[in-house]
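[1] Give the three-dimensional model of this entry:
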Amino acid sequence: MVSNIKLLLAEDESALGQIIKESLETRDFEVILCDNGEKAFEKYKSETPEILVLDVMMPKKDGFTLAKEIRAIDDTIPIIFLTAKSQTADVVEGFSIGGNDYLKKPFSMEELIVRIHNLVNRTKVQKTSKILEIGDYMFDFPKQQLQYKSEDSMQLTHREAHLLFHLVKNKNQVLDRSLILNKLWGTDDFFSARSMDVFITKLRKKLNKDENIQIINVRGFGYKLTV
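    Below is the predicted model of the structure:
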């Protein structure tokens, strides 16, 4: 099994949070514990955990809201929800907003650990398959690197890498402008649209060594990557 997994735990019940944290740490996990959703979101951005374990009912920002905000900028990190609720509607909502698994309280630590390992291992396998070919470029999405032939790799920003990934996965098809703005920027307002235009310009410059690659602006609809 994988060890030394960096995990973000958001749990507002302090006693339960400490029990989970200490139990995981005895099994070689690195645990970042937060007692509300707002703190958890800040720690997610600064600590780059490998997996999230989120209590659904939390003050300031609940687990579902937190997951939605994280999914808007990261569609790969595994998310496990912890909840005292067991209604089907709650389970469905958790999965529909991007949750990968769901544990009802009370639960056994062994079950939580098995589920964490399964999700982290699955995600690592998926990431290794995300090295994509774009004409004469190789795009390593997990590492956020772009390489032209045998030259040194260029490091992309988080948003550049995710925008390019979606363009490549929809190669030769129009990537809906509003859809990608909501997914990566969290809104499709004017200022976000202008920001996206700037990122498209940056990607064009980084891909300009292969004359066959184009990112076409399809006015009123979005962008299309052609090779």
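
[2] Please count neighbours and contacts with C-alpha atoms only from this point.
    Will do.

[3] Check which residues of the helix ranked longest in the chain are buried.
    Using DSSP state H, we find that the single longest helix of the chain is helix 109-128. Residues of helix 109-128 classed as buried: L112, R115, I116, H117, L119, V120, T123 (neighbour count, 16 or more other CA atoms under 10 Å).

[4] which one among those residues gets closest to I97?
    L119 (16.8 Å; CA to CA).

[5] Let me know whether that closest one touches P78 as I believe.
    Yes: shown here, L119 and P78 form a contact pair, counting by CA atoms under 8 Å, at 6.3 Å.

[6] overlap in contacts of those two?
    N100 (CA atoms under 8 Å, 6 or more residues apart in numbering).

[7] any idea where the helices of the protein begin and end?
    Under DSSP H, the chain gives helices at 14-25, 37-47, 63-71, 88-96, 109-128, 158-169, 177-184, 190-206.

[8] The structure of the following sequence is requested for comparison with the preceding one:
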Amino acid sequence: MKKRILLAEDEENFGSLLKNYLELSQYDVTWAKNGTEAYSIFMQNDFDLCILDVMMPHMDGFTLGEKIAAKKDVPFFYLTAKNQKEDLVKGYQIGADDYLTKPFDTEVLLLKIKALINRTNTDNLMPETKESYQFGTYIFNPSSRMLQHVNGDKKLSPKEALLLELLCRYQGKIMPRDIALDTIWKQNDYFTKRSMDVYIGKLRKYLVHDSSIKIETFHQMGFQLMVEV
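    Below you'll find the model as predicted:
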């Protein structure tokens, strides 16, 4: 099914062009021409993402964003002709996920949309987190980033800890590569893939004290934390 986007934009020509472009990119777009109309539509429908202009009649984008954030857990970001620090701060305080300043590159727009929707889907589908994980002869505490073992404890770097936590949450199943890249690196390109491979190698070295533990690589799919019994 196509992902649904609510577009709140009062500029007639720009709104029409953007709606058509997103629909050509295989999104289902509902276009509202002021903040009040956008909020009414939002409350009557389910959306995967909201794109909000800041300056709109009847209800500005900041007020609309506050109302959206208070009602449903839906990602949203702002389109603005301004690039003032106070506007950026205000938007993020409200709960906005990102900003795009007009004029913007349409390719960047599509990348932001994909990343936000994928992140939301990842949060909904990802196995439940725990305070600590025990696998083999290791205990891992994500909050302290401590990997404990009788042969010595190891404090992991932030990215190492996030990656190991994801592997633990998927233990016995394949952790999709794309989920790790979107969750930890916030990007999915050649360089971030190579970076993740380096971090996987580091984790394998940290787990050498228990030969029953393996991090298996599944080509173009992901990685799996396995404990042989």
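
[9] sorry, back to before: as JSON lines, the buried residues of helix 109-128 of structure 1 with distance to E50 of structure 1 would be great.
    Shown next, in JSON lines, are the buried residues of helix 109-128 of structure 1 (distance: CA to CA, whole Å):
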{"residue": "L112", "distance to E50 of structure 1": "15"}
{"residue": "R115", "distance to E50 of structure 1": "13"}
{"residue": "I116", "distance to E50 of structure 1": "10"}
{"residue": "H117", "distance to E50 of structure 1": "11"}
{"residue": "L119", "distance to E50 of structure 1": "10"}
{"residue": "V120", "distance to E50 of structure 1": "7"}
{"residue": "T123", "distance to E50 of structure 1": "9"}
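
[10] separation between the most centrally placed residue in structure 2 and L164 of structure 2?
    For structure 2, the residue sitting closest to the mean C-alpha position, by CA atoms, centre = their mean, is R119 at 2.8 Å. For R119 of structure 2, the distance to L164 of structure 2 (CA to CA, to the nearest Å) stands at 18 Å.

[11] What is the aligned counterpart of the residue nearest to the centre of structure 2 in structure 1?
    Aligned counterpart of R119 of structure 2 in structure 1: R122 (TM-score structural alignment).

[12] and whichever helix or strand A180 of structure 2 is part of, which stretch of structure 1?
    Under the criterion of DSSP states H and E, A180 of structure 2 resides in helix 177-180. Alignment note (TM-score structural alignment): helix 177-180 of structure 2 is unmatched in structure 1.

[13] which other helices and strands contact that helix?
    strand 222-227 (3 or more CA pairs under 8 Å, 6 or more residues apart in numbering; DSSP states H and E).

[14] to the chain's geometric centre, what's the distance from the strand it packs on?
    Relative to its chain's centre, strand 222-227 of structure 2 lies at 22 Å (CA atoms, centre = their mean, to the nearest Å).

[15] In structure 1, what range does that strand match?
    Using TM-score structural alignment, strand 222-227 of structure 2 finds no match anywhere in structure 1.

[16] Please identify the buried residues of that strand?
    Buried residues in strand 222-227 of structure 2 (16+ other CA under 10 Å): G222, F223, Q224, L225, M226, V227.

[17] got it, and stretch 214-223 of structure 2?
    K214, I215, T217, G222, F223.

[18] Check those residues and tell me the two furthest apart.
    Most distant of the buried residues of stretch 214-223 of structure 2, by CA to CA, are K214 and G222, 13.6 Å apart.

[19] circling back: can you give me the distance of the match of R119 of structure 2 to N100 of structure 1?
    For R122 of structure 1 relative to N100 of structure 1 (CA to CA), the value is 11 Å.

[20] Okay, the residue nearest to the centre of structure 2 and K112 of structure 2: tell me how far apart.
    11 Å.

[21] deepest of the helices of structure 1, which one?
    For the helices of structure 1, the largest average neighbour count (mean count of other CA atoms under 10 Å) is found in helix 63-71, namely a mean of 20.

[22] compared with structure 2, how much does that helix deviate?
    Helix 63-71 of structure 1, aligned to structure 2 and superposed, deviates on average by 0.6 Å (mean CA distance after the TM-score superposition for structure 1).

[23] and that helix with helix 88-96, angle?
    Angle of helix 63-71 of structure 1 versus helix 88-96, following axes from the mean of the first three to the mean of the last three CA atoms, to 10 degrees, is 10 degrees.

[24] ok, residues contacting helix 63-71 of structure 1?
    37-38, 41, 54-57, 79, 81, 94, 97-99, 183, 186.

[25] Which one, of the helices of structure 1, ends up nearest to F139 of structure 1?
    That would be helix 158-169 among those, by CA to CA, at 8.5 Å.
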